[in-house]
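Asks: Output the structure for:
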Amino acid sequence: MKLDLDGRTALVTGSTQGIGLAIATCLAQAGARVAVNGRDGARVEEAIGKIAERVPGAELVAAPADVTTPEGVERIAGVLPAPDVLINNLGIFGARPALEITDEEWRRYFEINVLAAIRLTRRFLPGMQERGWGRVQYIASDSAVVTPVEMIHYGVSKTALLAVGRGFAKEAAGTGVTVNTVLAGPTHTEGVEDFVYELVDEDLPWEEAQRTFMREHRPQSLLQRLIEPEEIAHMVLYLASPLASATTGGALRVDGGYVDSILP
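Replies: Model (predicted):
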């Protein structure tokens, strides 16, 4: 299969590290013009440098902005007024005992993990519909289905994204725009390394800590290892490509078999 995005422009939120950086790199490799986003301009430039090193000749756009605010979204639109592909990757997570999660934390998780994606979709989906082609994706998590007791606020926010994706897919029906959600399983990122060490002995070497984490906290995984960010990016690239033209309104799993279900 040739996953060709030549001539398309993509915006990936929260793309200075981890899954977002892997997605931005993958889209650039497929020929897309990619806007790299983060709140810190210096980190955005650093990420652009990393992508350029891996993808010589890539067309990359610096799009520093806090997309959790209306002002940040408009700043993005000033740099990139008409993206063809919108990847809502930005998200936060962290462990917290269920009864200790405050109202403020609940609101913060909703604002960052859900409302930011809604606001960006509301801003850019109409243009895609008018042009008759577009791709909108939300990066959710296995936690959307298997709510983790150590961070139910995170799980609830990702469950909400499933409804957001399905709802906007209906809004885009018949326009040539597809809208999907990707359920990422436990993934190996810098942030996840910190999270793992919150739950297992911090003196363990990383490989042993990872195995302990998967055995004790994610035993449902059929991979029995953390997923690499590039493995998530490959699914995102496919859904962003013309070859996924009949896939919309879906919640597609890249979870290593973590969710115990025979349905997608």
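
Asks: use CA for all of it now, contacts and neighbours both
Replies: Noted.

Asks: Which residue ranges of the stretch 51-200 of the chain form helices?
Replies: For the stretch 51-200 of the chain, helices defined by DSSP state H, counting those that start in this stretch occupy the ranges 70-79, 103-110, 116-131, 152-171, 190-199.

Asks: Out of those, flag the one nearest Ala47.
Replies: Ranking these by proximity to Ala47 (Cα to Cα) places helix 190-199 first, at 14.4 Å.

Asks: for the closest one, which positions count as buried?
Replies: Val192, Val196, Tyr197 (16 or more other Cα atoms under 10 Å).

Asks: okay if I get those residues as JSON lines plus distance to Leu90?
Replies: What follows is those, written out as JSON lines (distance: Cα to Cα, whole Å):
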{"residue": "Val192", "distance to Leu90": "15"}
{"residue": "Val196", "distance to Leu90": "20"}
{"residue": "Tyr197", "distance to Leu90": "22"}
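
Asks: from these, which is closest to Ile19?
Replies: Among the buried residues of helix 190-199, Val192 lies closest to Ile19 (Cα to Cα), at 10.9 Å.

Asks: tell me the contacts of Ile118?
Replies: Val164 (Cα atoms under 8 Å, 6 or more residues apart in numbering).

Asks: quick one: secondary structure of the residue lying farthest from the centre of the chain?
Replies: What lies farthest from the middle of the chain is Asp203; by Cα atoms, centre = their mean that is 30.4 Å. Recorded secondary structure, Asp203: coil (DSSP: H, G, I helix; E, B strand; the rest coil).

Asks: Please tell me how far it sits from Arg75.
Replies: Distance, Asp203 to Arg75, using Cα to Cα, to the nearest Å: 43 Å.

Asks: Proceed likewise with the subsequent sequence, for comparison:
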Amino acid sequence: MEYFLLDASGTVLPYFRRGHFRLTRCNVDKEHTVNIDLTGKTAIVSASTAGIGLAIATGIAAAGARTVVNGRKQDAVDSAIEAILKTAPHAQLQGFAGDLSSQAGCDALTKAVPQADILVNNLGVFGPGDIFSTPDDDWARYFEVNVMSGVRLTRHYLKGMMERKWGRVVFISSESGLNIPPDMLAYGFSKTAQLSIARGIAKQAAGSGVTVNSVLPGPTLSDGFRSMVEDTAREQGKTVEQVATEFVRAHRSSSIIQRAASTEEVANMVVYVCSPQASATTGAALRVDGGVIDTIA
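Replies: Now for the predicted structure:
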């Protein structure tokens, strides 16, 4: 069965193969068509100049939201905006160059963009380190960047969402938040913390029309993952996708899809969670892990 992805104007989008805005199945009537329209909403996606963040910003912008694109450097923000406009020419975009891992960076963003309807907390760092090799400073850095950036931004934007009786907050966590890797212990800890915080904030916002969720990607062909396996692919004469698949099968053998997800597949979930259609989904930890986490609930 063939699928087409259309934006609000009916234009076929080349970037996303399926998933959001309007997902239309051939030879079915309109009542089987799902429209995601975020027109009139303002969205902020932290760390959105590459990888999963860029895919999320592209998806949300194509759905009609005025989207704030964030990165630490202005040239990266400008390049991301250019890339989004190639996919969604009518997108309403605003760039914000700044490091959101500090209170000062978050304050600068909230001053530039005082109000938002959608907040996607995507900023994060990762790296190896077990209990013996990870120094205190690294533990503090993982907490400051991966956890506190989202806490600070949510603290600011949530009040307005609750007052307006509508809002979406999404924390981009990881399957490592549940499937804790001993060789990336501080990273896993920070991702578990995000799950707890999102669930607690969802309860705080109960009955307000604001939803708060976590999305847990598994192995994903982000820019970071690609750079990690590029040398191996070159040495072995294989594609990055082939090496990524071998990595998943060797190191995430419980994966049901037996491959890495695309950034667009992760973004599809996030755009849905940010939509009006997801109004009954809150306090949830939503997996886009390809089945890596081997539990039913």
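
Asks: Just the TM-score for the two chains, thanks.
Replies: The TM-score (TM-score structural alignment, normalised by the length of the first structure) is 0.95; 262 aligned residues with a Cα RMSD of 1.5 Å.

Asks: Can you tell me the number of residues neighbouring the aligned partner of Val215 of the second structure in the first structure?
Replies: In the first structure, Val215 of the second structure lines up with Val182, judged by TM-score structural alignment. Residues near Val182 of the first structure, counting by other Cα atoms under 10 Å, number 26.

Asks: In contact with Val182 of the first structure, which residues?
Replies: Going by Cα under 8 Å, 6+ apart, Val182 of the first structure touches Gln137, Tyr138, Ile139, Ala140, Ser141, Met235, Val236, Ala251, Leu252, Arg253, Val254.

Asks: now the strands: where do they sit in the second structure?
Replies: For the second structure, the strands defined by DSSP state E cover 3-6, 22-25, 34-35, 42-45, 66-71, 93-97, 118-121, 167-172, 210-217, 285-288.

Asks: mind putting these in JSON lines, distance to Gln194 of the second structure included?
Replies: JSON lines is the format used below for these (distance: least, Cα to Cα, whole Å):
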{"stretch": "strand 3-6", "distance to Gln194 of the second structure": "31"}
{"stretch": "strand 22-25", "distance to Gln194 of the second structure": "30"}
{"stretch": "strand 34-35", "distance to Gln194 of the second structure": "30"}
{"stretch": "strand 42-45", "distance to Gln194 of the second structure": "16"}
{"stretch": "strand 66-71", "distance to Gln194 of the second structure": "20"}
{"stretch": "strand 93-97", "distance to Gln194 of the second structure": "24"}
{"stretch": "strand 118-121", "distance to Gln194 of the second structure": "10"}
{"stretch": "strand 167-172", "distance to Gln194 of the second structure": "7"}
{"stretch": "strand 210-217", "distance to Gln194 of the second structure": "8"}
{"stretch": "strand 285-288", "distance to Gln194 of the second structure": "10"}
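
Asks: Nearest to Pro128 of the second structure, out of those?
Replies: strand 210-217 (17.9 Å).

Asks: Now do the buried residues in that closest one.
Replies: Applying 16+ other Cα under 10 Å to strand 210-217 of the second structure flags Val210, Thr211, Val212, Asn213, Ser214, Val215, Leu216, Pro217 as buried.

Asks: quick one: it to the first structure mean distance?
Replies: Following the fit onto the first structure, the mean deviation recorded for strand 210-217 of the second structure is 0.5 Å by mean Cα distance after the TM-score superposition for the first structure.

Asks: which bit of the second structure covers stretch 234-245 of the first structure?
Replies: Aligning stretch 234-245 of the first structure against the second structure (TM-score structural alignment) gives residues 268-279.

Asks: Residues in contact with that stretch: which ones?
Replies: The set of residues external to stretch 268-279 of the second structure that reach it, using Cα under 8 Å, 6+ apart, is 18-20, 36-38, 56, 59-60, 118, 168-170, 209, 211, 213, 215, 281, 288.

Asks: What residue in the second structure is paired with Ile101 of the first structure?
Replies: Using TM-score structural alignment, Ile101 of the first structure pairs with Thr134 in the second structure.

Asks: Contact partners for that match?
Replies: By Cα under 8 Å, 6+ apart, the contact list for Thr134 of the second structure reads Ala186.
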